[in-house]
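K.L.:
sequence and computational prediction follow.
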Amino acid sequence: MKSLLTGLLASGLVLGGISSVQAIGLEAAVGCWLQNPGGSIAYKSAIVNDSIDLDGDSGYDNELRLMARVNIDMPLIIPNVVAMATPMEFSGRGNKNLDFSFGDISFRGGVPFDSKIVLDHYDVGLYYGVPLLETATLNTLRVDFGINVRLLKVEAEVSQNTLGKEDSVAETFILPMGYLAVQVTPIEALAFTVEVRGLAYSGNHYYDLIARARYTITGPVFVAAGWRVEDVKISEKDIEAKLDFSGPFAEFGLNF
């Protein structure tokens, strides 16, 4: 995970070194997101009580996780590129009043259980800006649209060690999503951006909203802060999940 985040930033620095020669624009940032989990997840669920409630049953706390991104503005008609890495993991000790099942194992109600959920996701997107909009608005408004592919790695495990009970699931999903971003730059040093990635199909959906304020400190160096919200509903591969994550984030980066 750390190597991937480092790789994203290293790629950004290399591209930044040649951006002036190749007419390539670059923005690379690394930061932290305070993730507040909500919703529920079940595996091979037969009844409602089989779902594990992330708000109540699981004993999960908010988690501060690294995140990294690179945006590359390409010349001429070549599509622009955005890449992003978002690690996500929660673990804790919880309790349910009634018996419940996870996978092929029945767990006893009233006995504490340990659980862990991982939802790491990695994005690569291709996008274009609305032609001539920046020129017409004197570089104060930019609108980008395109496609995004998200690799979502889902892992979940539940155990009652005192009773020798344990089961887990690990699946990978490749999700094509739409991408839309709007950036307003009232002054040269300050920019406000909203990014939306979304997918809906067959009762499933995945929405990811990022609102960001970026301030340039000096030269290419900037800091940014904002709010991120994800809303996920998955009913595939025996996984039933209705999840939401939200919280503030902060970034440090370079813009060439």
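P.N.:
That came in fine, so what should we check first? Residues are numbered from 1 along each chain as shown.

K.L.:
hey, let's count contacts and neighbours off CA atoms from now on
P.N.:
Fine.

K.L.:
next one: the residue nearest to S91 when sequence neighbours are not counted from D61, what distance?
P.N.:
Leaving aside its chain neighbours, S91 sits nearest to K116 (4.2 Å; criterion: CA to CA, 6 or more residues apart in numbering). Going from K116 to D61 by CA to CA, to the nearest Å gives 12 Å.

K.L.:
so what sits against both of these two?
P.N.:
90, 92 (CA atoms under 8 Å, 6 or more residues apart in numbering).

K.L.:
of these two, who's got more company?
P.N.:
K116 (17 against 14; other CA atoms under 10 Å).

K.L.:
G94 is in contact with that one, correct?
P.N.:
No. Assessed by CA atoms under 8 Å, K116 is found out of contact with G94, at 10.7 Å.

K.L.:
for stretch 209-227, how far is the first residue from the last?
P.N.:
So stretch 209-227: terminal residues 8 Å apart, CA to CA.

K.L.:
burial of T6, as a residue count?
P.N.:
T6: 13 neighbours (other CA under 10 Å).

K.L.:
that one belongs to a helix, doesn't it?
P.N.:
Yes. Counting by DSSP: H, G, I helix; E, B strand; the rest coil, T6 is located in a helix.

K.L.:
what about it, distance to M84?
P.N.:
Separation of T6 from M84 (CA to CA): 12 Å.

K.L.:
now do L119
P.N.:
Separation of L119 from M84 (CA to CA): 14 Å.

K.L.:
follow-up on the earlier one: the residue nearest to S91: which element?
P.N.:
strand 113-129 (DSSP states H and E).

K.L.:
which strands or helices does that strand pack on?
P.N.:
Counting contacts by 3 or more CA pairs under 8 Å, 6 or more residues apart in numbering; DSSP states H and E, strand 113-129 packs against strand 80-86, strand 89-94, strand 141-160.

K.L.:
one more to weigh against that first structure:
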Amino acid sequence: MRRTFLPFLALALSLAAPSQARALEIDVQVGSSIPTVSGSVTYTANGLAGSSIDLGTLGFGSGNDTHAKIDINHPIPVVPNIYVHYLPIDLVGNSTLTKAINFGGTTYAANANLRSEILIQQTDVGLYYNVPMLKTATAGMLNVKLGLNARIMNFNASITGTSGAVSKTTTASFAPTIPMAYLALDVRPIHLFSVNAEYKTLPMGSSSLVDWDVDLRIYPIPILYFGAGIGSYAITLDPSLAAGVPAANITFASTHFFLGADF
């Protein structure tokens, strides 16, 4: 992991040199995300091999999660800019098993009624630099950001199975803080709208996280905007990563809508 980040960190630090006087800029945003999930999970515990569970068979619908972000872009030389982004995911599914499965050492019989939930509480804290002189050279039409992101995550995946009067619940959970590389692109050809993209990633051997989104902002007046976008969040987990981690290949696809102020 250290070898992965040293070149990127060196590049980010090289951007720290002051390039121009600029004012304090604050971007505040709140909105709603509508995620869907696909992929598979295998949770082995208590010496019992877990079943490979296709998430598409668990009846997950679309979620509706509130997200919020603040981005502070300041004029202090050398000190990086900072953002904080709260982006939870909560999905619930209801289904009936067509065959027996094992999840976390618990066996759920065929024809059992299942309630499944994926709950991820996560907050991103990022430090970044703007590419020097680029925004000035393009008259504010283009800006590129490079930095590091810390994803503070609390991951829970649970299954509750009911068969007759018997109900059983099993939960896989872990709470890591994950460093990620951060890249963002802002394009604003005219004052009325902008296109913004973000990419965050971390390869962790046989595990990885890749998170990207693209959105369109409309500015009805100079500092206020509204918009919509799409995103994808792919999680690949290997049980060797940490205790309580299931084997998983999960992708969350989302559409999001938001309001914000950029001043």
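P.N.:
Thanks, I have the structure now. Worth saying up front: this structure is predicted, and the values here are computed from it rather than measured.

K.L.:
any idea what the TM-score is?
P.N.:
Scored against TM-score structural alignment, normalised by the length of the first structure, the superposed chains reach a TM-score of 0.86; 233 aligned residues with a CA RMSD of 1.7 Å.

K.L.:
L152 of the first structure maps to what in the second structure?
P.N.:
Correspondence of L152 of the first structure to the second structure, assessed by TM-score structural alignment: M153.

K.L.:
ditto for V229 of the first structure
P.N.:
V229 of the first structure maps onto S232 in the second structure, by TM-score structural alignment.

K.L.:
mind listing what the residue nearest to S91 of the first structure touches?
P.N.:
89-92, 155-158.

K.L.:
any chance of CSV for those, columns distance to E171 of the first structure and neighbour count?
P.N.:
What follows is these, written out as CSV (distance: CA to CA, whole Å; neighbours: other CA atoms under 10 Å):
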residue, distance to E171 of the first structure, neighbour count
E89, 15, 18
F90, 17, 20
S91, 18, 19
G92, 21, 15
E155, 7, 16
A156, 9, 22
E157, 12, 18
V158, 15, 24
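
K.L.:
most distant residue from the centre of the first structure?
P.N.:
L163 (35.3 Å; CA atoms, centre = their mean).

K.L.:
residue boundaries of the helices in the first structure?
P.N.:
In the first structure, the helices defined using DSSP state H lie at 2-22, 133-136.

K.L.:
go through these and name the closest to E236 of the first structure.
P.N.:
Of all these, it is helix 2-22 that lies closest to E236 of the first structure, at 27.4 Å by CA to CA.

K.L.:
what packs against that closest one?
P.N.:
Looks like helix 2-22 of the first structure contacts strand 25-43, strand 63-73, strand 80-86 (3+ CA pairs under 8 Å, 6+ apart).

K.L.:
of all those, which one comes closest to S101 of the first structure?
P.N.:
Among these, strand 25-43 comes nearest to S101 of the first structure, with 8.1 Å by CA to CA.

K.L.:
the lengthiest helix in the second structure: which residues count as buried?
P.N.:
What stands out as the longest helix in the second structure, according to DSSP H, is helix 2-14. Within helix 2-14 of the second structure, the residues that count as buried by 16 or more other CA atoms under 10 Å are 8, 12-13.

K.L.:
from D208 of the first structure, how far out is the spatially most central residue of the first structure?
P.N.:
Nearest to the geometric centre of the first structure sits T86, at 4.7 Å (CA atoms, centre = their mean). Counting by CA to CA, the separation of T86 of the first structure from D208 of the first structure is 12 Å.

K.L.:
ok, back up a step: in CSV, list the helices and strands packed on strand 113-129 of the first structure along with distance to E134 of the first structure.
P.N.:
As requested, those are arranged in CSV below (distance: least, CA to CA, whole Å):
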stretch, distance to E134 of the first structure
strand 80-86, 15
strand 89-94, 39
strand 141-160, 6
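
K.L.:
who wins for proximity to L15 of the first structure among these?
P.N.:
strand 80-86 (12.1 Å).

K.L.:
check the alignment and tell me where F252 of the second structure lands in the first structure.
P.N.:
Looks like F252 of the second structure aligns to F245 there (TM-score structural alignment).

K.L.:
distance of that match relative to D231 of the first structure?
P.N.:
7 Å.

K.L.:
residues near S45 of the first structure, how many?
P.N.:
18.

K.L.:
nope, L66 of the first structure is what I was after
P.N.:
There are 20 residues near L66 of the first structure, going by other CA under 10 Å.

K.L.:
again with T177 of the second structure
P.N.:
T177 of the second structure, neighbours per other CA under 10 Å, totals 13.

K.L.:
before we move on, what about A23 of the second structure?
P.N.:
By the measure other CA under 10 Å, the count of residues near A23 of the second structure is 11.

K.L.:
hang on, it packs against I72?
P.N.:
No. Judged on CA under 8 Å, A23 of the second structure makes no contact with I72 at a distance of 10.9 Å.

K.L.:
follow-up on the earlier one: average distance between the strand holding K116 of the first structure and the second structure?
P.N.:
Compared with the second structure after the fit, strand 113-129 of the first structure shows a mean deviation of 1.0 Å (mean CA distance after the TM-score superposition for the first structure).

K.L.:
can you add distance to V195 of the second structure and give the buried residues of helix 2-14 of the second structure back as JSON lines?
P.N.:
Shown next, in JSON lines, are those (distance: CA to CA, whole Å):
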{"residue": "F8", "distance to V195 of the second structure": "25"}
{"residue": "A12", "distance to V195 of the second structure": "23"}
{"residue": "L13", "distance to V195 of the second structure": "26"}
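
K.L.:
ok, of these, which one's closest to A248 of the second structure?
P.N.:
The closest of these, once distances to A248 of the second structure are taken by CA to CA, is F8, at 27.6 Å.

K.L.:
centre of the chain versus stretch 143-163 of the second structure, how much separation?
P.N.:
From the chain centre to the centre of stretch 143-163 of the second structure is a distance of 6 Å (CA atoms, centre = their mean, to the nearest Å).

K.L.:
what about the strands in the stretch 151-263 of the second structure?
P.N.:
Along the stretch 151-263 of the second structure, counting by DSSP state E, counting those that start in this stretch, strands occupy 166-174, 177-190, 193-204, 207-221, 224-237, 247-262.

K.L.:
closest one to G126 of the second structure among the ones you listed?
P.N.:
That would be strand 177-190 among the strands of the stretch 151-263 of the second structure, by CA to CA, at 7.8 Å.
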